[in-house]
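> need a structure here:
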Amino acid sequence: MKKKRLTKALLTIGVSLSVLAAGCSGSPSTQSGGESAKGSESNAGGEAKAQAGGTVTFALEHEVVSLDPAFSYDFSTGPVVNQITEPLMRFEKGKSVVPNLAEKVDNPDPKTYVYTIRQGVTFSDGTPMTVDDVIFSLERTRDPKTASYVGWMFSNVDKIEKAGDWTVKVTLKEPDANWQYAMATSAGHVISKAYYEAHKANFGKPDGGTMGTGPFKYVSWQTGSELVLEKNPNYWNKEGGPYLDKIVYKVIPEGMTRITGLKTGQINMALNLPLDLQEVVAKMDNVKISRSDSFLSDFIAFNTQRKPFNDVKVRQAISHALDRQKIVTELIKDAGIAGKTVPIPPALWTFEKDKWEKAYSEIPDYAFDTDKAKQLLSESSVPTGFNGKILTDSDSFRMNTALALQAAVKPLGINLEIEKVTGEELNTRAWGGARDYDIVVQNWSSDFPDPAGNMVPLFLSANTADGGSNFANYKNPEVDKLLDEQNRLTDPAKRTELMIQAEKLIANDAPWIVVSHQKNFLAMSKNVEGYDIDPLYFWEGFMKDVKLTQ
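Next up, the predicted model:
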């Protein structure tokens, strides 16, 4: 966020698809970085040369939720919206935070951030961006009535003020270690206030679109089919791109169809393809791949507020019943690693690494042990088993995970029905405050290069509300206290100590089974250059740097 064997994949890979618009064409280029696919050598006459212009066709796994950045919070919506609207700050190669629409930020005390807004920036219609646009955008996303998916990032904000013609002052209720990252996400995106007010009824929808300062502008959107962006001629940042004339996003849920499009050249870019097909892509002569470690976790979450999943021994029993390593060995192979119970993979040990590594080795592993699973269930409120449902979508890795879980608990007397829904419905129900499911199979990636980027949104009880991302409906006052306290600190060592305490409590409570941590994967035609994937690609306006080669 993956799948079946490869036996028939190569037989169908050469079939062309009339449903896809023709993509860019050109000679293969030298790869700029990442892991190369077969045949990524330079042209015989020397290194390929980049050219301005052209169209790239980009495959999306799911339909875009909205063009409104307040609702840009998934792996299909982000790569579109981030090209149109931009944040005050931005992530540099998935690590540090650097200025963007704000030319600088001052932090005179732990609760105050003063953003100096960049002058001379215009929206794609040529109208100037002002401080009023910035404040309007932040306040709108912050407003609970908006029910923004990233509204939780403003929960510690006391007030947002205009401090000068080109300055915005954000005052926090208390110090917040993660606020430094928030303005580099879609929570910090700026839209045109005038455009929003003129299109309030349909803003973010196909007939309303959106208006931002990004390198590309919105043109059209045929839901379920394609979404088109064109180069923004008024883009403020004159360093480098945008180079492309147009980006055509194709909604293609079926993995094999995306692979076939790459083979025929009708698709030029595709993110996070099905695991079993990544090996096929790596052997294509006309395609190169870029991989990176990720902050991603594939997980199973129990609804801890619904019987019998409110019983910790039931959750622990199921955790022991599932052979996670078998899933990783058979499906993920070298494209990721097995998880544990808390989604803090090695890639997220971005500070105090030794402490995180030691703690990770000490937390309960819930290793595959059928006898232990049976013992725990016998000690639970449902010793002879029960019936329940697993909610997931048609993604084959998630479906295979659901099937593996269904089979694993059968010997315990637990009968789990699989409820398959669309990716859009899965997101809607997972984010909805009602949490209308027993068990959900989903994935999640930290918004920040910080362990708190997983722990706070996923396990703080306040995030069980509508729009919150506490998928397990998990509520532990002691965990809340530790997570709140670490968030008020800036000392990495002290924050780490508190988060590790919370991590151990969460692991003992077993609200999640973390199945795996997959690597990020980007497939590109060999004449597409300019970008290599990193852990936070979903917040980046990376198409600005993408170019074609001759």
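> make it CA atoms for all contacts and neighbour counts henceforth
Will do.
> what is the subsequent helix or strand relative to the biggest helix by length in the chain?
Looking across the chain with DSSP state H, the single longest helix is helix 492-509. From helix 492-509 onward toward the C-terminus, using DSSP states H and E, the following helix or strand is strand 512-518.
> who touches that next one?
Strand 512-518 is contacted from outside by 293-302, 319, 324, 327-328, 332, 335-343, 345, 472, using C-alpha atoms under 8 Å, 6 or more residues apart in numbering.
> ok, 7 Å please
With contact meaning C-alpha atoms under 7 Å, 6 or more residues apart in numbering, strand 512-518 is reached by 294, 296-302, 319, 324, 328, 335-343, 345.
> this one next, for a side-by-side:
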Amino acid sequence: MINPKYGIFPSLLAASLIIGGCGSSSGTTAGTSGEAITLVSTTPVAAGEIDKVTWVLPNGEPTSLDPAKTGDYSANSVVTNMCESLLRLQPDFSTTAGLASAVEQKDAKTVVIKLRDGVTFWDGTAMTADDVVYSLNRNMDPKLASYSAHVFANVASIDKTGPLEVTVKFSVPDVQFIPDLAGVPGAIMEQAFTSKAGTGFGTPSKGVMCTGPFQFGSWQTGQKIELKRYDGYWDTAGKAKAATFDFVFVTDDSTITSALLAGEVDGIYGAPVSSLAALRRSTAGKLYFGPSTETVSLGPASAEGPAADARIRQALDLAIDKTTIVTSVLKGAGEPLKTFTPPLAWSGSPAKSIYDDGYAALPDTSKADLAAAKKLVAEAAPSRTALVIAAPAGNQALLQTATIAQAAAQQIGLTVTIKQLQPAEFAGLFYDPSLRAGIDFIATTGYLEVPGALYYAPGFVLKGAQFNWTGYEDPAVTASIIGAVSATDPAESATQYVAAQAIFGPAKLQITLAESYNRLFLGKRITGAPASFSYISTAWAAQVGAA
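Purely as a prediction, here's the structure:
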């Protein structure tokens, strides 16, 4: 999604990627210092249980453990191991049953959720349809301001229709709703506990009450969050292998690298790009690269000025050599991407071939074409050629991305100034239009946390949508996207989406530069964690055990 999940935002993958079980790969690419990179979606299954695992959160301490306030790497990494969702996300970004034994699209405006029997919260209380109705409805409470509120925008009602059945009615059909239930929008918590905790729910003093393989232990502010194995977990095959799982907050790349190499911590998602060579050589553990939905991009920030003109966006896109982003910024751990929605998003869809063909048909701008870029700038004849790119201070990868864009722009007659913003100020860009005044592009990263080609597009292409900052509007795109969202037949939905993408893709509503592969480092004591980016919405820590 794109909020400061766009400062910690979503997206990507390459068309040639083959996803499967342990050892599956897309072939090889050139990594740091030319080493071959093989993508895998899983790691070897754990041999047994382990007493304790210490895991690094490189993006810092979560602000809350309330699923409604979960919207970034750190919070997702912790919360999804405690508060399960109605569906489960698999390493290939397909979904299976979770707390719901089945989710059925009864008709265009009705979804019926059949709940699993025998599920208990950590206090031993049985999960009921009332808990599910309460949990889903929380996201629609404007006072709570849930990060997942957009998922429920087309929901008319959520009601208990049986002891273990919930029915969701829609004012407008929305086929993206079901896949969204595999992420935090579908997370379930105990109604009685949550209501009693009030605003303290998800805080260090109150914690949470959910059904997952790990239960809340303690939260030592500024130091760590401790999770304890829940021995009454309903899925005996998925019982946590670690008795205790500690998440520690370390944001300095050199400190993280030293701790990993010394065996002081056991693992990390998002291993520092600057340390990939050292981690690959290390005997302290193993570095894995997995399929991902993460992107690096430049987002146009205004409905006025040069960035609002598709020709200027296209020119800048053509001026930037995407392979330079991959080699210089990502150290080889990534690849160019044609648009903001990656193939991994639809890899589990029955209409996968339709999406794949549509993606393949998009123009390939991975190599710079300065002549074509200069021609577009001349045609646009912008009122000003001086542009501003905002980047978060201290984020070396995004600062380097902005610098590469700056150099490319200069070659086609545009002048770029890089404006560094402190993290809080940078995050505000995604919520407050006034803060975007004077800024043309935002250098950002992001990710999709659930499957579905429709996860991103409506927010960018529909008039008045939350991330349509350029005022983009095309009647054909609008009609096709609405058709895709409304079509309950997967093939029809995919066909409509591809028709829209053929138009909005070349318009570069985001200048998507590259996919960043998932980077997982496991110390030699442990194994079992998924290597793909699916960890962002799954109870991945339960799989981690003794090597």
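> related to what we said a few turns ago, residue range for the longest helix of structure 1 in structure 2?
Counting by TM-score structural alignment, helix 492-509 of structure 1 falls onto residues 490-507 of structure 2.
> could you give the separation of the matching stretch from the chain centroid?
How far stretch 490-507 of structure 2 lies from its chain's middle: 21 Å, per C-alpha atoms, centre = their mean, to the nearest Å.
> flag every buried residue along it.
For stretch 490-507 of structure 2, the neighbour count (16 or more other C-alpha atoms under 10 Å) marks 490-502, 504-507 as buried.
> quick revisit: so which of the contacts of strand 512-518 of structure 1 belong to strands?
Judged by DSSP state E, strands contain the following of these: L296, S297, D298, F299, I300, A301, F302, G336, I337, A338.
> what is the nearest of the residues you listed to N476 of structure 1?
F302 (14.6 Å; C-alpha to C-alpha).
> can you tell me which residue in structure 2 aligns to K246 of structure 1?
By TM-score structural alignment, K246 of structure 1 lines up with T244.
> and that match, how far is that from A405 of structure 2?
To A405 of structure 2, T244 of structure 2 is 45 Å away according to C-alpha to C-alpha, to the nearest Å.
> more neighbours: the two, which one.
Applying other C-alpha atoms under 10 Å to T244 of structure 2 and A405 shows that A405 carries more neighbours, namely 22 against 19.
> what's the helix or strand for the more buried one?
Per DSSP H and E: helix 396-410 holds A405 of structure 2.
> quick one: that helix to structure 1 mean distance?
Mean deviation of helix 396-410 of structure 2 relative to structure 1 after superposition (mean C-alpha distance after the TM-score superposition for structure 1): 1.7 Å.
> what packs against that helix?
helix 310-319, strand 386-392, strand 415-421, strand 441-446 (3 or more C-alpha pairs under 7 Å, 6 or more residues apart in numbering; DSSP states H and E).
> isn't the match of K246 of structure 1 up against K228?
Yes: between T244 of structure 2 and K228 there is a contact at 4.8 Å, judged by C-alpha atoms under 7 Å.
> so what corresponds to G305 of structure 2 in structure 1?
Match for G305 of structure 2 (TM-score structural alignment): K307.
> assumed that match was part of a helix.
No: applying DSSP: H, G, I helix; E, B strand; the rest coil, one finds K307 of structure 1 to be coil, outside a helix.
> S381 of structure 1 versus that one, what's the distance?
Taking C-alpha to C-alpha, one finds K307 of structure 1 at 9 Å from S381 of structure 1.
> the more surrounded of those two?
Ranked by neighbour count (other C-alpha under 10 Å), K307 of structure 1 and S381 place S381 first, with 16 against 13.
> what about that one, which helix or strand?
Here S381 of structure 1 is assigned to no helix or strand, by DSSP H and E.
> can you check L376 of structure 2 too?
Counting by DSSP H and E, L376 of structure 2 is found in helix 370-380.
> which parts of that helix are buried?
Buried, per 16+ other C-alpha under 10 Å, within helix 370-380 of structure 2: L370, A373, K374, L376, V377.
> tell me the one among the residues you listed nearest to S157 of structure 2.
Of the buried residues of helix 370-380 of structure 2, the one sitting nearest to S157 of structure 2 (C-alpha to C-alpha) turns out to be L376, at 48.5 Å.
> K169 of structure 1 -> structure 2?
Match for K169 of structure 1 (TM-score structural alignment): T167.
> now its match: closest residue in space that isn't a chain neighbour?
Closest residue to T167 of structure 2 apart from its sequence neighbours, by C-alpha to C-alpha, 6 or more residues apart in numbering: V112 at 4.5 Å.
> can you name the residues that contact that neighbour?
V103, E104, Q105, K106, V166, T167, V168.
> can you check G34 of structure 1 too?
G34 of structure 1 touches S290, R291, D532, counting by C-alpha under 7 Å, 6+ apart.
> what about the residue mapped onto A100 of structure 2 from structure 1, neighbour count?
Alignment note (TM-score structural alignment): A100 of structure 2 maps to A102 of structure 1. Counted with other C-alpha under 10 Å, the neighbours of A102 of structure 1 add up to 22.
> go on, M256 of structure 1?
16.
> could you find the counterpart of it in structure 2?
In structure 2, M256 of structure 1 lands on S254 (TM-score structural alignment).
> am I right that S434 of structure 2 sits in a strand?
No: assigned with three-state DSSP, S434 of structure 2 falls outside any strand and is helix.
> how much space between it and P306 of structure 2?
18 Å.
> before we move on, what about N59 of structure 2?
33 Å.
> of those two, who's got more company?
Neighbour totals were compared for N59 of structure 2 and P306, and P306 leads with 23 against 16 (other C-alpha under 10 Å).
> please name the nearest non-neighbouring residue to the more buried one.
P382 (5.8 Å).
> for I50 of structure 2, same thing?
Closest to I50 of structure 2 by C-alpha to C-alpha, 6+ apart is A242, at 4.8 Å.
> tell me which residues touch the one you found, please.
Applying C-alpha under 7 Å, 6+ apart, the residues near A242 of structure 2 are E49, I50, D51, K52, V53, R229, A542, V544, G545.
> corresponding residue for the first one in structure 1?
In other words, E49 of structure 2. With TM-score structural alignment as the criterion, E49 of structure 2 matches Q51.
> understood, closing this out.
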